[in-house]
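K.L.:
Show me the folded form of this:
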Amino acid sequence: MMTLKNYLLFGLLIWAAFSCTSGQADKKMEKLPYFNLSGFLDLELAKLDGTKVTKISEVNGEESNSEKAYSLQEWKEEFEAFYSADINSPALAASYSTETEGEYLIHRLLPEAKGKVKEIKIKYLKEYPNSISVRMTEKNLFFSSSTLAEFYMNLATEKIDHYSIETSQKVWFLEPTHIKISGAVK
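P.N.:
As a prediction, the model looks like this:
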């Protein structure tokens, strides 16, 4: 026969179990204020694990070509510029305007807000992102940097088709560095 103490303990354990799982489900269902760029990349790059890319890299005018099969981790490193452009953080929750222009969803940094990501532009085709471009700039007394990164989807294969990342960096007292990377997924 269960005593009152055992009933209370059992009830408390059941309540604790349900309250923990309910909170986790709520977090997963939480709506983000802006396009979930990191989540989208995680899904799309997982499709490319082990896929070859033909890549052209240019640093200050010196060009090199390569072809290589990338692991998922290497794809994530290649797309680091896009991951660093994710604006879904509590600190940036009210820093961007969100507009739609035709098939584009555009997040723009508000004039009074501070942030390195100036604009994210997502082009939709058949309710799925067809291309994404990101524009970032960073400046302080000693350093300035600007980046334009874009990638395009292939609707036939439903995978990333090609991408480009162009960055210019200037450190005080040094010559500027210009880097351009473009890749075509095989």
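
K.L.:
From now on I want contacts and neighbour counts done on CA atoms only, so please keep to that.
P.N.:
Noted.

K.L.:
what about the closest residue to Asn154 other than its chain neighbours, how many residues close to it?
P.N.:
Leaving aside its sequence neighbours, Asn154 sits nearest to Asp161 (C-alpha to C-alpha, 6 or more residues apart in numbering; 5.1 Å). Applying other C-alpha atoms under 10 Å, we find 19 residues neighbouring Asp161.

K.L.:
Kindly report the same for Leu9.
P.N.:
Leu9 - counted by other C-alpha under 10 Å - has 12 other residues nearby.

K.L.:
this one next, for a side-by-side:
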Amino acid sequence: MYWYKRFKILALSATIASALVSCKPDAAVEGNRYFDIKGYFSNEAERLTKLHPHVEKTVKHNRQSESRDLGISSWKDELGLFSGSDINKPAWRDSYTVTKRGNTTVYKAKLPELKTQSITIINNGDKVQSIDIVNHTSNLLYTSTENLSYYPDSAYHIGKVQHVRLLGENSYDINSRFN
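P.N.:
The predicted model follows:
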């Protein structure tokens, strides 16, 4: 009887150990299945940090607007919403449809619960001409929709509408033009 309990414990331990070994996180995806948004905006932030361009930035919050000519101190933070729209996560490997027409590529979410609902990229040869992103989040407390547009060395736009239960709606519009 003693050996049976010991065998059972040993067998259980071996099963748990093998389960733990096989439960390692997904390995990084070799090559990206979709356009590398995160990498692209990381490179843009690095490039713009070296160039130190000024932007004419207009921020509008619920119809109140303010404009300034600014030097951006952290391009990584400034472009954070864009790079945060990365769809190259292993769990989302087959979660987007890809449509290519001419110089335009559109990534569209197959599931409504995915934050990034669409990405549209227009290329001019091998250079990105524009990127448009639509993000949407909805839960019991709030609904948020972001429209992000980026035109390298020209302009970028961040539009966000947020409806919070009991507090109402807020809208933000940020338009920036490179000088």
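
K.L.:
List the buried residues in stretch 162-172 of the first structure.
P.N.:
162-170 (16 or more other C-alpha atoms under 10 Å).

K.L.:
Pretty sure Thr145 is one of the things His163 of the second structure touches, is it not?
P.N.:
No - the criterion here is C-alpha atoms under 8 Å, and His163 of the second structure misses it with Thr145 at 9.1 Å.

K.L.:
what's the helix or strand for the residue nearest to Asn154 of the first structure?
P.N.:
Using DSSP states H and E, Asp161 of the first structure sits in strand 159-171.

K.L.:
list the helices and strands that strand packs on?
P.N.:
Counting contacts by 3 or more C-alpha pairs under 8 Å, 6 or more residues apart in numbering; DSSP states H and E, strand 159-171 of the first structure packs against helix 37-46, strand 143-154, strand 177-185.

K.L.:
matching residues in the second structure for the shortest one?
P.N.:
Using TM-score structural alignment, strand 177-185 of the first structure corresponds to residues 170-178 of the second structure.

K.L.:
remind me, longest helix of the second structure?
P.N.:
If each helix of the second structure is counted by residues according to DSSP state H, the longest one is helix 2-22.

K.L.:
Against Gln117 of the second structure, how distant is the closest residue to Phe178 of the second structure other than its chain neighbours?
P.N.:
Leaving aside its sequence neighbours, Phe178 of the second structure sits nearest to Val55 (C-alpha to C-alpha, 6+ apart; 4.4 Å). Val55 of the second structure sits 28 Å away from Gln117 of the second structure, going by C-alpha to C-alpha, to the nearest Å.

K.L.:
before we move on, what about Asn43 of the second structure?
P.N.:
Asn43 of the second structure is 23 Å from Gln117 of the second structure, by C-alpha to C-alpha.

K.L.:
From Val134 of the second structure, how far off is the residue nearest the centre of the second structure?
P.N.:
Closest to where the C-alpha atoms of the second structure average out (C-alpha atoms, centre = their mean) is Ser85, at 1.0 Å. When distance is defined by C-alpha to C-alpha, Ser85 of the second structure is 9 Å away from Val134 of the second structure.

K.L.:
residues shared between the contacts of those two?
P.N.:
Thr116 (C-alpha atoms under 8 Å, 6 or more residues apart in numbering).
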